[in-house]
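> Coordinates for the following, if possible.
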Amino acid sequence: MQLIWFLAIGLISGWLAGMISRGGGFGLWGDLATGVVGSFIGGYLFGFLGITTYGTIGAIIASTAGAIILLWVIRMFSHVAPAANKKKP
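The predicted structure follows:
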């Protein structure tokens, strides 16, 4: 049951991070992967800063923050233009 809850929070936070940083989601599997990896980054970062989160909303906030940082790092090393800046044919 906890695994399903963890995946649901990862999916929500990945979708939120995509909406905040890019303006759209990445699809089911992309949102899930972004959110799950982001939850580890966010949990580590919040623990390092001494910030404690409680409950589902706290987990979503920490996971979303971690996913946004993950996307920022990926874009820093990637030369792919965001969807909003791509030229239309």
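
> From here on, just use CA atoms for contacts and neighbour counts.
Will do.

> Which residues does stretch 14-28 contact?
Residues outside stretch 14-28 that contact it (C-alpha atoms under 8 Å, 6 or more residues apart in numbering): 11, 30-36, 38, 63-65, 67-68, 71, 82-84.

> what's the nearest residue to residue 45 if we skip its chain neighbours?
Of all residues not flanking residue 45 in the chain, residue 66 sits nearest, at 7.6 Å (C-alpha to C-alpha, 6 or more residues apart in numbering).

> I'd like the structure of this one too, to check against the first:
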Amino acid sequence: MNVDTRALIVFAIVGIIAGFLASILLGGGGGILRYLITGIVGAFVGGYLFDALKINLGIDNRFLSEVVTATAGAVIVVLLARLIA
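Reported below is the predicted structural model:
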């Protein structure tokens, strides 16, 4: 397994965890595909916002930091989707 494949797998795992955590925080269900999509979109939104606002979480563990960032982004995405719908 090469580095690119591992990175995609880790990205998918982070997305699934973030989508799941966002669904717990905001209520609602969904399957693994919904968690994955919400988490991946949330990872991009959270990463962009944290970078633009210069927010540093101060978490030494990179995986945990990515999960927290993606979860925050996923929460924002779900809230915006609910406002629109």
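
> mind listing the helices for the first structure?
Ranges of helices within the first structure are 2-21, 28-49, 55-77, based on DSSP state H.

> a markdown table for these, including mean neighbour count?
Output for the helices of the first structure, formatted as a markdown table (neighbours: other C-alpha atoms under 10 Å):
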| stretch | mean neighbour count |
| --- | --- |
| helix 2-21 | 19 |
| helix 28-49 | 19 |
| helix 55-77 | 18 |
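
> what's the distance between the alignment partner in the first structure of residue 46 of the second structure and residue 50 of the first structure?
Matched to the first structure by TM-score structural alignment, residue 46 of the second structure sits across from residue 42. Distance, residue 42 of the first structure to residue 50 of the first structure, using C-alpha to C-alpha, to the nearest Å: 12 Å.

> now swap in residue 62 of the first structure and tell me
In this view, residue 62 of the first structure and residue 50 of the first structure are 12 Å apart by C-alpha to C-alpha.

> now swap in residue 43 of the first structure and tell me
10 Å.

> Same check on residue 35 of the first structure?
Look at residue 35 of the first structure and residue 50 of the first structure: by C-alpha to C-alpha, they are 21 Å apart.

> so who does the most centrally placed residue in the first structure touch?
Residue closest to the average C-alpha location in the first structure (C-alpha atoms, centre = their mean): residue 67, at 2.4 Å. Counting by C-alpha under 8 Å, 6+ apart, residue 67 of the first structure touches 13, 14, 17, 34, 35, 37, 38, 39, 41, 42.

> Which position in the second structure pairs with the first one?
Under the alignment defined by TM-score structural alignment, residue 13 of the first structure is paired with residue 18 of the second structure.

> Equivalent analysis for residue 4 of the first structure, please.
Superposed on the second structure with TM-score structural alignment, residue 4 of the first structure falls opposite residue 9.

> again, but for residue 68 of the first structure
Aligned against the second structure by TM-score structural alignment, residue 68 of the first structure finds its counterpart in residue 75.
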